[in-house]
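Undergrad: can you look at this prediction? I've put the sequence above it.
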Amino acid sequence: MENLTTNPNYGRNARIAANTLFFLCGISFASWASRIPDVKEFLQLSDAALGSVLFAMPIGSLTALPVSGIIIEKFGSRNITVFSLVFYVIALPILGLAQVPYVLAIGLFIFGFGSDMLNISMNVQAVNVEKILKRSIMSSFHAVFSTGFMIGAALGGLIAKQGISPFAHLTTISIIDILMGIVVYRFLVAQDQKSSESQPLFALPDKGLMLLGIIAFCGMLSEGAMADWSVLYYKQVLNNPHGYATAGFTAFSILMVVGRVFGDKIVHTIGLRKTLLINCLIVFLGMSIALIFQHPVAVVIGFGITGLGLSTIVPLIYSEAGHSKTMSAGVALAAITTVGMAGFLIGPVLIGYLSEFSSLRIALSSIMLLGLLGAFLTSKIR
């Protein structure tokens, strides 16, 4: 790496730059999620049709998986982080301008491809910063992402309520993101820490890690479903097209941030197993309130509680997997990420089809069941 001793602020500046990227990633994704109801209504899509179109995003993400590591290795995470940020947000105007479903699908494919590459390269930058500062701060980066997500959800609701078009909204976010990416580029870590060992890009987890992976799958499937469908559900319950339709999603995002800020302290006090168990039960409780009591206030409270429960499930599992005694940290995390990300990608699509054949309320009840499944699996952790 660069000679850090000549610049005492190098690590601090690199951390701020990486945090900025996590923030931009969060606010961009939430901005799109907050306008899904408007795009759905404009294109006159059924729930199943929307679910099918949304599937273009995970296809883009899966396409990026086999090439991201190679590209980052060749060109460095600093270059690829900013490149992928630009690639990621260029899709936003396409999503807002789409006049037909196939154009929306193309935009979502680009959005998914850029999102996955940005996620991987950002986390490499986060690891670089940890090495410079010589302490673990990974959870703080994800808390910043959640903060951006929360702000994006809140702003999205306010902007939609003012009647501003998705195209104008998403294009503005895209321009801001690109300008900020250019500004922080010079402060990112220029040279990635190289591993002396040759490790595979993908690996299947052993039985212990598979158990953690399935819990991560439950958590990430729930997160994906909430991101894409919570606004639509709240809008149905609100029964007011001019109301603040993202209130429930905003509450979900706020409590997600709160949980991640205090998650490390809680697990240090009561341990990983008890923390995960409580989190899963909180998810069940939150979704029960939101789905049983179909009142706007109950939905906001229920979604907020659900966000609190989901907040630290995946970060805690990542931390545990990183201390695996049977696999190296890199291979273990790659395995857990592969299993968990599958849930995040298929969740929105699954909810769409379940909603089409039943109702969105019944489809979202699957998150309640996932909370119970996660609690059961957690009880099996040694």
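TA: Structure received.

Undergrad: use CA for all of it now, contacts and neighbours both
TA: Noted.

Undergrad: so the nearest residue in space to A98 that is not next to it in sequence is in which element?
TA: Spatially, and ignoring its direct neighbours in sequence, A98 is nearest to L104 (5.2 Å; C-alpha to C-alpha, 6 or more residues apart in numbering). Secondary-structure assignment from DSSP states H and E places L104 in helix 101-133.

Undergrad: try it against this one:
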Amino acid sequence: MGLPRHVHRLAVGTLFFLQGLCFASWASRIPSLQQRLGLGEAALGLALLALPAGSMTSLAFSGWLVAREGSARVVLGALGLYAGALVGIGLVGSLGGLLGVLFVFGLAGNLVNIAVNTQAVGVEALYGRSVMGSFHGLWSLAGFCAAAVGTAMMGWGVAPLPHFVGMAGLLLVGLAASARFILPDGPGRHPAGRVLSLPDRSLWGLGLMAFCSMICEGAMFDWSGVYFERVVRAPPDWVGTGYAAFMGAMATGRFVADGLTRRLGLTRVFQLSGALIAGGLLLAVLVPRLGAALGGFLLVGCGVSSVVPLVYGAAGRSQKVPAGVALAAVSTIGFLGFLLGPPVIGLVAEALSLRGSFTLVACMGLGVAVVGTLRREA
């Protein structure tokens, strides 16, 4: 007799939480690493390119690996590799070393992303309704927790290495505790070549909205601390508060996204989300003071909170392709924005300024509202 479905949901939710904890631990210490390695904006942007490079490399085989070994086995191994790479980031002492470790970090992260979302699709099938929002809410909640820890570590003067070792140990303990309770899908359950199939025409609008929204998320994850340090000129103890405000708002918003959509409708939520993203970023750009920037980052967190879960839910209801295939395809397009946006922001910041690059990101927020409206009209 199989385990109750809520047990599987709790275990898979734990994996989402651990994934978010690992990534946000790195993101919260980017200013510390930039300072320790003496990197300028362009050099940091170059280092961040290693993340999408690793992710794109894994795209060539991650779907095949899930098909061959099953998502349960892949997600456990990939999360272990993710934790090891986090420790490696704390050990590096040069730009070259950072490039190499971030490549592995990006590769492991995308393996986790494909496998854990495949697990989530399986849990949705058990419930017969969308529960994707709650999973992504746990990912965001983990980011908020990791941001708070990172802010405290910077305030106390703790180096990245002991911080990352502690987080990796916590991740491995959580992984061991939940391993027995995730969905036991075996090899061959997910057809090879389908998990990462490109979406059909009806899903391109959803993919584009995810792409725009996740560019904004990536900017917040990788550049919020730098923005508060270089532009807002926040005191050292407050450098991480913008990231924490963003993550707190995003985590809260994801837990209420489904109810809000029932009241306003999908199109209006996309329009509202895009307006909040653009408005929040422009507030932080036009009034680069601590209070205004914190308020702006809160608005951005509220704006991006519902976009990806609702896009995934809409993709899962596609009438033209199976739900799992649609979810994996749209998430892949969105994840490209998440990974490619931050390095581009670094290059734009070097050529213009960080405020100029954040203005560009605000345009991506407007893109969510525009594409959501055009998709409804179509």
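TA: It's in. It should be emphasised that the depicted structure is a prediction, and the values quoted were computed from it without experimental measurement.

Undergrad: fetch the TM-score of the aligned pair.
TA: The TM-score (TM-score structural alignment, normalised by the length of structure 2) is 0.94; 376 aligned residues with a C-alpha RMSD of 1.9 Å.

Undergrad: ok so, going back, the helix holding L104 of structure 1 vs structure 2, mean deviation?
TA: Mean deviation of helix 101-133 of structure 1 relative to structure 2 after superposition (mean C-alpha distance after the TM-score superposition for structure 1): 1.6 Å.

Undergrad: which bit of structure 2 covers the next helix or strand after that helix?
TA: Counting by DSSP H and E, the next helix or strand C-terminal to helix 101-133 of structure 1 is helix 138-161. Mapped onto structure 2 using TM-score structural alignment, helix 138-161 of structure 1 covers residues 132-155.

Undergrad: now that stretch, how far from the centre of its chain.
TA: In terms of C-alpha atoms, centre = their mean, to the nearest Å, the centre of stretch 132-155 of structure 2 is set 11 Å apart from its chain centre.

Undergrad: with stretch 87-100 of structure 1 instead?
TA: Counting by C-alpha atoms, centre = their mean, stretch 87-100 of structure 1 is centred 19 Å from the centre of its parent chain.

Undergrad: what's it in contact with?
TA: By C-alpha atoms under 8 Å, 6 or more residues apart in numbering, the residues outside stretch 87-100 of structure 1 that reach it are 28, 32, 39, 43, 103-104, 107-108, 110-115, 118, 165-171, 173-174, 177-178.

Undergrad: neighbours of whatever residue of structure 2 lines up with F262 of structure 1, just the number please.
TA: The alignment partner of F262 of structure 1 in structure 2, by TM-score structural alignment, is V256. Counted with other C-alpha atoms under 10 Å, the neighbours of V256 of structure 2 add up to 15.

Undergrad: the helix or strand that V256 of structure 2 is a member of against structure 1, how far on average?
TA: Taking DSSP H and E as the definition, one finds V256 of structure 2 inside helix 241-264. If you overlay the two and look at helix 241-264 of structure 2, the average distance to its match in structure 1 is 0.7 Å (mean C-alpha distance after the TM-score superposition for structure 1).

Undergrad: for the aligned residue in structure 2 for H323 of structure 1, which residues are in contact?
TA: H323 of structure 1 maps onto R317 in structure 2, with residues paired by TM-score structural alignment. Residues in contact with R317 of structure 2, defined by C-alpha under 8 Å, 6+ apart, are A323.

Undergrad: what separation is there between R317 of structure 2 and R68 of structure 2?
TA: Computed as C-alpha to C-alpha, to the nearest Å, the R317 of structure 2 to R68 of structure 2 distance reads 26 Å.

Undergrad: again, but for M56 of structure 2
TA: In this view, M56 of structure 2 and R68 of structure 2 are 19 Å apart by C-alpha to C-alpha.

Undergrad: what is the aligned counterpart of S61 of structure 1 in structure 2?
TA: Matched to structure 2 by TM-score structural alignment, S61 of structure 1 sits across from S55.

Undergrad: is it true that G137 of structure 2 touches A251?
TA: Yes. Using C-alpha atoms under 8 Å, G137 of structure 2 makes contact with A251 at a distance of 5.1 Å.

Undergrad: do I have it right that V129 of structure 1 meets R15?
TA: Yes. Using C-alpha under 8 Å, V129 of structure 1 is in contact with R15, at 6.0 Å.

Undergrad: the two - which one has more neighbours?
TA: Each of V129 of structure 1 and R15 has its neighbours counted (other C-alpha under 10 Å); V129 has more, 26 against 23.

Undergrad: about what we covered before: show me what the residue nearest to A98 of structure 1 aligns to in structure 2.
TA: Using TM-score structural alignment, L104 of structure 1 lines up with L98 in structure 2.

Undergrad: mind listing what that match touches?
TA: A47, I89, V92.

Undergrad: out of those residues, who's nearest I215 of structure 2?
TA: A47 (17.1 Å; C-alpha to C-alpha).

Undergrad: count of residues packed around that closest one?
TA: Residue neighbour count, defined by other C-alpha under 10 Å, stands at 22 for A47 of structure 2.

Undergrad: check which helix or strand it maps to.
TA: A47 of structure 2 is part of helix 41-59 when elements are defined by DSSP H and E.

Undergrad: tell me the average deviation of that helix from structure 1 after fitting.
TA: In this overlay with structure 1, the average offset of helix 41-59 of structure 2 from its partner residues is 0.9 Å by mean C-alpha distance after the TM-score superposition for structure 1.

Undergrad: and that helix with helix 95-127, angle?
TA: 50 degrees (axes from the mean of the first three to the mean of the last three C-alpha atoms, to 10 degrees).

Undergrad: quick one: distance of helix 41-59 of structure 2 to the chain centre.
TA: 15 Å.

Undergrad: contacts for that helix?
TA: With C-alpha under 8 Å, 6+ apart, helix 41-59 of structure 2 has contacts from 34, 95, 98-100, 102-111, 196, 336, 339-340, 342-347, 349-350.

Undergrad: at 6 Å what do you get?
TA: Residues from elsewhere that reach helix 41-59 of structure 2 (C-alpha atoms under 6 Å, 6 or more residues apart in numbering): L99, L102, F103, V104, G106, L107, N110, L339, P343, G346, L347, E350.
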